[in-house]
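Participant: sharing a sequence plus its predicted fold:
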Amino acid sequence: MSSGPSDDAEGEGGRMIWRHRRGTNAGSPPLDDFSATMLPHLDAAYTLARYLARDAGIADDIVQESFLRAKRNFAAYRGGADKAWLMAIVRNCFFDWARARQRAGHDETDPSDTVAIDDPEAIMARNGTIATVQAAIEALPPLFREAIILREIEGMSYQEIAQATDTPIGTVMSRLSRARLALAVILKATPQAADMVTQ
């Protein structure tokens, strides 16, 4: 296990992200415009990637690639909704990863799939309400997970989500509604969380 950035990290951008996540940015030069603008959203980027990918290691890779893409394209960025811009890049990196995985023959669900509920026993095997809710969110298809994470965990407005996902607001609202319904179905099947849903 490496204690530093991965060998495939591209230059200072990768090392900077790695240092920032571990709180060891002491002694580094002052933050440039990119870092000052985007690094405050690093945790939100990781949260979205983690829930979309359902794997911490893959989420790290997606965030790393997202920040590298953002850094490369920062000169063209017009400013404004920084978080939405970065979340759009994270989202695109995830879907690129999922498509590549699907082409390679891995059994990955299509991002446009409708509700596919994981085995309730697998969800029930997790302890605690938080773990149960996290498992239920992870059981949602990618587009539903994305909508729930951006709205309920990251607190983004419908407009920001629409901008980040390049989707009309009506579609965002519809996805959120369907995601919440699917989440309720999953949680109702989980005895630990059934009381939360019926309240």
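Facilitator: Good, I have the coordinates.

Participant: CA atoms for contacts and neighbours, from now on please.
Facilitator: Noted.

Participant: give the contact list for residue 62.
Facilitator: Going by C-alpha atoms under 8 Å, 6 or more residues apart in numbering, residue 62 touches 49, 90, 93-94, 97.

Participant: next, work out how far apart it and residue 106 are.
Facilitator: According to C-alpha to C-alpha, to the nearest Å, residue 62 and residue 106 sit 18 Å apart.

Participant: same question for residue 57.
Facilitator: Residue 57 sits 17 Å away from residue 106, going by C-alpha to C-alpha.

Participant: residue 45 now?
Facilitator: 25 Å.

Participant: find the residue closest to residue 41 in space, skipping its chain neighbours.
Facilitator: Of all residues not flanking residue 41 in the chain, residue 83 sits nearest, at 6.1 Å (C-alpha to C-alpha, 6 or more residues apart in numbering).

Participant: picking that back up, among the contacts of residue 62, name the ones in helices.
Facilitator: Under the assignment DSSP state H, the contacts of residue 62 contribute 49, 90, 93-94, 97 to helices.

Participant: ranking those by neighbours, who comes first?
Facilitator: Among these, the one with the most neighbours (other C-alpha atoms under 10 Å) is residue 90, at 29 neighbours.

Participant: out of everything not next to it in sequence, what's closest to that residue?
Facilitator: In space, residue 90 is closest to residue 66, 5.2 Å off (C-alpha to C-alpha, 6+ apart).

Participant: can you tell me which helix or strand that neighbour belongs to?
Facilitator: Under the criterion of DSSP states H and E, residue 66 resides in helix 56-73.

Participant: list the buried residues of that helix.
Facilitator: 58-68, 70 (16 or more other C-alpha atoms under 10 Å).

Participant: go on, stretch 129-144?
Facilitator: Residues 132-133, 135-144 are the ones in stretch 129-144 that count as buried (16+ other C-alpha under 10 Å).

Participant: what of stretch 144-161?
Facilitator: Going by neighbour count (16+ other C-alpha under 10 Å), the buried part of stretch 144-161 is 144-151, 154, 156, 158, 160-161.

Participant: next one for the comparison:
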Amino acid sequence: MNYKVKNNSLDELIEMARNGDMEALEEIIRRQQKNVFATLYYLNAKPDEIMDLTQEILFKVAKNIRKLKNPKTFKSWLNQIIINQFYDTLRKKQKSVKKVCLDSSPDAKNELEIPDFASNPYQRALDKELERAIKCSIHKLPDPFKMAIIMRELQGLSYEEIAQATNSNIGTVKSRIARARLKLQEYLKPYIN
């Protein structure tokens, strides 16, 4: 890969990709892959499906990047693709399966492995338990709250970008985030000193 492409800003890469530069498109996909994966993980996609969904989403990005009119709206545009693909997959499953539970506890053998920097087994166990509690708490949130808090806290999107991605007004987004934070505090109370 061209060293110059790696040093370009996201906006520059998007413009280059819109003009047919395949190296720029590859760099965009490389940079966004972890973000897409993490978002799907916290949306409670099944671990064995996350990679497939990630690939489908990144394929749609590659296929449709030329349709993106303003590079500044890329994050909102990407989140809209993530949301649509996630819910499309759920709808397809609901047609063939009678019940889909988004609030189920994560299965320990399917947990996402996070690099562990703790020096002792006790601290590692506490960290793992806290990670599990946070994930379970996020999964308990109603979908609109879950989406808003994931976009704000995990992806670092602005209120405006979240509003655009969810087709909501800014006041609604702020309210959802505030209510999600209150719910998370309530759910995580046993873990907070």
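Facilitator: Happy to help now that I have it. Model, not experiment: these values are computed from the prediction.

Participant: coming back round to it: between residue 45 and residue 106 of the first structure, which is the more surrounded one?
Facilitator: residue 45 (29 against 11).

Participant: the more buried one pairs with which position in the second structure?
Facilitator: If you follow residue 45 of the first structure across to the second structure using TM-score structural alignment, you land on residue 36.

Participant: secondary structure and distance to residue 11 of the first structure added to the buried residues of stretch 129-144 of the first structure, as JSON lines?
Facilitator: Output for those, formatted as JSON lines (DSSP: H, G, I helix; E, B strand; the rest coil; distance: C-alpha to C-alpha, whole Å):
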{"residue": "132", "secondary structure": "helix", "distance to residue 11 of the first structure": "39"}
{"residue": "133", "secondary structure": "helix", "distance to residue 11 of the first structure": "38"}
{"residue": "135", "secondary structure": "helix", "distance to residue 11 of the first structure": "35"}
{"residue": "136", "secondary structure": "helix", "distance to residue 11 of the first structure": "37"}
{"residue": "137", "secondary structure": "helix", "distance to residue 11 of the first structure": "34"}
{"residue": "138", "secondary structure": "helix", "distance to residue 11 of the first structure": "32"}
{"residue": "139", "secondary structure": "coil", "distance to residue 11 of the first structure": "36"}
{"residue": "140", "secondary structure": "coil", "distance to residue 11 of the first structure": "35"}
{"residue": "141", "secondary structure": "coil", "distance to residue 11 of the first structure": "34"}
{"residue": "142", "secondary structure": "helix", "distance to residue 11 of the first structure": "31"}
{"residue": "143", "secondary structure": "helix", "distance to residue 11 of the first structure": "32"}
{"residue": "144", "secondary structure": "helix", "distance to residue 11 of the first structure": "34"}
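
Participant: spatially central residue for the second structure, please.
Facilitator: Among the residues of the second structure, the one closest to the centroid is residue 39, at 1.5 Å (C-alpha atoms, centre = their mean).

Participant: surely it is in contact with residue 149?
Facilitator: No - applying C-alpha atoms under 8 Å as the test, residue 39 of the second structure and residue 149 come out as separate, 10.7 Å apart.

Participant: closest to residue 173 of the first structure among the buried residues of stretch 144-161 of the first structure?
Facilitator: Within those, the smallest distance to residue 173 of the first structure is 7.2 Å, found for residue 158 (C-alpha to C-alpha).

Participant: and the helices in the first structure, which stretches?
Facilitator: Under the criterion DSSP H, the first structure contains helices at 11-21, 33-38, 42-53, 56-73, 82-103, 120-124, 129-138, 142-148, 158-165, 169-188, 191-198.

Participant: tabulate those helices (CSV), appending distance to residue 110 of the first structure.
Facilitator: As requested, the helices of the first structure are arranged in CSV below (distance: least, C-alpha to C-alpha, whole Å):
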stretch, distance to residue 110 of the first structure
helix 11-21, 29
helix 33-38, 29
helix 42-53, 12
helix 56-73, 17
helix 82-103, 8
helix 120-124, 21
helix 129-138, 15
helix 142-148, 8
helix 158-165, 16
helix 169-188, 16
helix 191-198, 28
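
Participant: one step back: quick check: the farthest pair among the buried residues of stretch 129-144 of the first structure?
Facilitator: Spanning the widest gap among those are 132 and 143, at 19.8 Å by C-alpha to C-alpha.

Participant: my guess is residue 183 of the second structure contacts residue 138, does it?
Facilitator: No - the criterion here is C-alpha under 8 Å, and residue 183 of the second structure misses it with residue 138 at 9.0 Å.

Participant: now residue 174 of the second structure, nearest residue through space, not along the chain?
Facilitator: Residue nearest to residue 174 of the second structure in three dimensions, not counting chain neighbours: residue 159, with 6.9 Å by C-alpha to C-alpha, 6+ apart.
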